[in-house]
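In: I need the structure of the sequence given here:
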Amino acid sequence: MNKKILYLTEAAVIAAIYTVLVFLFQYSSFGPFQFRIAEALTILPYFSAAAIPGVTLGCLLSNILFSNIFDIIFGTLATLIGAYLSYRLRANKFLVPIPPIVVNALIIPWVLKYAGFAEESIPLMMVSIAGGQLLAAGVLGMLLLFTLDKVKHIIFKNY
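Out: As a prediction, the model looks like this:
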């Protein structure tokens, strides 16, 4: 099979899964105290570069459906940066969830504050967003990583 088609298909499937997870859990996916279950997928760059556009597109689509222009731009940018940095750290699987946690904790509180969606202080929201990301990317994501690591040869292809 053509590697480009495989790459695009993998990215599209990841984007679709991310978007569906946000749709299913939309009430916990937004706001100053959020637990976005779809963020568990941010560990997927450990397995495939296709996960970078996959989770980024999934975040973009989710934000278009449920959020505002600030989140569409900066929330998606945060996901892109986190996914790219996770990919760069893939040599050590335990470092993979750190970029999405840190990047989202640094960017999303500003988005919420200046878009008028939160009255809480920036430092409080940084802690809150980091906590939600720690649960989603750090705990759920690492469970997903270890599970997929056992079957990665079946699911992910090297490009």
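
In: only C-alpha atoms from now on, for both contacts and neighbour counts.
Out: Noted.

In: same question for stretch 136-143: list its buried residues.
Out: In terms of neighbour count (16 or more other C-alpha atoms under 10 Å), stretch 136-143 has its buried residues at 136-138, 140-142.

In: can you flag which of the residues you listed belong to helices?
Out: Using DSSP state H, the members of these that fall in helices are 141-142.

In: who touches stretch 49-61?
Out: Applying C-alpha atoms under 8 Å, 6 or more residues apart in numbering, the set of residues contacting stretch 49-61 from outside is 7-8, 10-19, 41-42, 44-45, 72-73, 75-77, 79-80, 83-84, 87.

In: and those, which of them are buried?
Out: Buried members of those, scored by 16+ other C-alpha under 10 Å, are 7, 10-19, 41-42, 44-45, 72, 75-77, 79-80, 83-84, 87.

In: would TSV of the buried residues of stretch 136-143 with distance to Ser28 be doable?
Out: Below are these laid out as TSV (distance: C-alpha to C-alpha, whole Å):
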residue	distance to Ser28
Ala136	11
Ala137	15
Gly138	17
Leu140	15
Gly141	17
Met142	20
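
In: the buried residues of stretch 136-143: which two are farthest apart?
Out: Using C-alpha to C-alpha, the buried residues of stretch 136-143 reach their maximum pairwise distance at Ala136 and Met142, which is 8.9 Å.

In: tell me the secondary structure at Val96.
Out: State at Val96, reduced to three classes by DSSP: H, G, I helix; E, B strand; the rest coil: coil.

In: where exactly do the helices run in the protein?
Out: Under DSSP H, the chain gives helices at 3-24, 51-66, 69-70, 76-88, 98-114, 122-133, 141-149, 152-155.

In: among the ones you listed, which is nearest Ile37?
Out: That would be, of these and by C-alpha to C-alpha, helix 3-24, which comes in at 6.7 Å.

In: packing partners of the closest one?
Out: Applying 3 or more C-alpha pairs under 8 Å, 6 or more residues apart in numbering; DSSP states H and E, we find helix 3-24 packed against helix 51-66.

In: another sequence for comparison is provided below:
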Amino acid sequence: MMRTTRIVRAALIAGIYVVLCLVLQPFSYGPVQVRISEVLTLLPVFTPDAIWAVTLGCFLSNLFSMSPWDMLFGTLATFLAAVSTYQLRHIRFKGVPFLSCLPPILFNAVIVGAEITYIFMPETASVPVLLFNMVTVGLGQVVSCGILGLLLVKTIEKTPQLRGWVEANK
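Out: This next block holds a predicted model:
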């Protein structure tokens, strides 16, 4: 029963990620993006199941970008971010896991910023263009993870029903 619950929880998280990307599609793809579904990359604060869930959700969402590069690099960025978020989950300042939101911001800024620069804009690729793309992707991640993601974490922590559903051993 425990295994089934974990699989269902992971599938729901992946599904929510995909739905958020598709419903908010104009904001989810492109050089300037605020992928709201990335708030879910903070769920590894509660359960390692969320690592695979958000990775799968990102991969499935990136199928809609029609780019095999985005399927590879965007998914890799989310996977590395989720693993690192899980590793940082216990480091808190005033009860808030601030460091947990840094991996999704940094991995996406660097990896997706480089992907946009060198794969989608090779004719204009340069260090200034790379830095610009890293900053724009990073700013979108600050909104998604640094602001909304931390709000989601605090909401889950204050809501016993949500916390019970999302935690690994429930």
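
In: overlap in contacts of Ala136 and Met142 of the first structure?
Out: What both Ala136 of the first structure and Met142 touch, as defined by C-alpha under 8 Å, 6+ apart, is the set Ala40.

In: spit out the contact partners of the nearest residue to Ser28 of the second structure once chain neighbours are set aside.
Out: In space, and not counting its chain neighbours, Ser28 of the second structure is closest to Arg35: 4.3 Å by C-alpha to C-alpha, 6 or more residues apart in numbering. Counting by C-alpha under 8 Å, 6+ apart, Arg35 of the second structure touches 21, 24, 27-29, 140-141, 144.

In: biggest separation within the residues you listed, which pair?
Out: Longest span within those, C-alpha to C-alpha: Leu24 and Gln141, 14.8 Å.

In: show me which of these two is the more surrounded one.
Out: Gln141 (29 against 15; other C-alpha atoms under 10 Å).

In: my guess is the more buried one contacts Glu38, does it?
Out: Yes: contact criterion C-alpha atoms under 8 Å: Gln141 of the second structure and Glu38 qualify, at 7.4 Å.

In: can you pull the residues that touch both of these two?
Out: Joint contacts of Gln141 of the second structure and Glu38 (C-alpha under 8 Å, 6+ apart) are Pro104.

In: so who does the equivalent of Pro123 of the first structure over in the second structure touch?
Out: In the second structure, the residue paired with Pro123 of the first structure is Leu131, using TM-score structural alignment. For Leu131 of the second structure, the contact set (C-alpha under 8 Å, 6+ apart) comprises Gly113.

In: from Glu115 of the second structure, how far out is Leu131 of the second structure?
Out: 12 Å (C-alpha to C-alpha, to the nearest Å).

In: pull up the overlap in contacts between those two.
Out: Counting by C-alpha under 8 Å, 6+ apart, Leu131 of the second structure and Glu115 have no shared contacts at all.

In: ok, back up a step: turn the contacts of Arg35 of the second structure into a markdown table, columns for distance to Thr124 of the second structure.
Out: Shown next, in a markdown table, are the contacts of Arg35 of the second structure (distance: C-alpha to C-alpha, whole Å):
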| residue | distance to Thr124 of the second structure |
| --- | --- |
| Cys21 | 28 |
| Leu24 | 28 |
| Phe27 | 23 |
| Ser28 | 23 |
| Tyr29 | 19 |
| Gly140 | 22 |
| Gln141 | 24 |
| Ser144 | 28 |
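
In: could you tell me the end-to-end distance of stretch 84-97 of the second structure?
Out: 12 Å.

In: now swap in stretch 23-30 of the second structure and tell me
Out: Termini of stretch 23-30 of the second structure sit 15 Å apart (C-alpha to C-alpha).

In: ok, now how distant is the residue nearest to Ser28 of the second structure from Leu43 of the second structure?
Out: Distance from Arg35 of the second structure to Leu43 of the second structure, by C-alpha to C-alpha: 15 Å.

In: repeat that for Phe59 of the second structure.
Out: Applying C-alpha to C-alpha to Phe59 of the second structure and Leu43 of the second structure gives a distance of 17 Å.

In: please report how far Ala137 of the first structure lies from Ser86 of the first structure.
Out: For Ala137 of the first structure, the distance to Ser86 of the first structure (C-alpha to C-alpha) stands at 11 Å.

In: same question for Lys150 of the first structure.
Out: Distance from Lys150 of the first structure to Ser86 of the first structure, counting by C-alpha to C-alpha: 19 Å.
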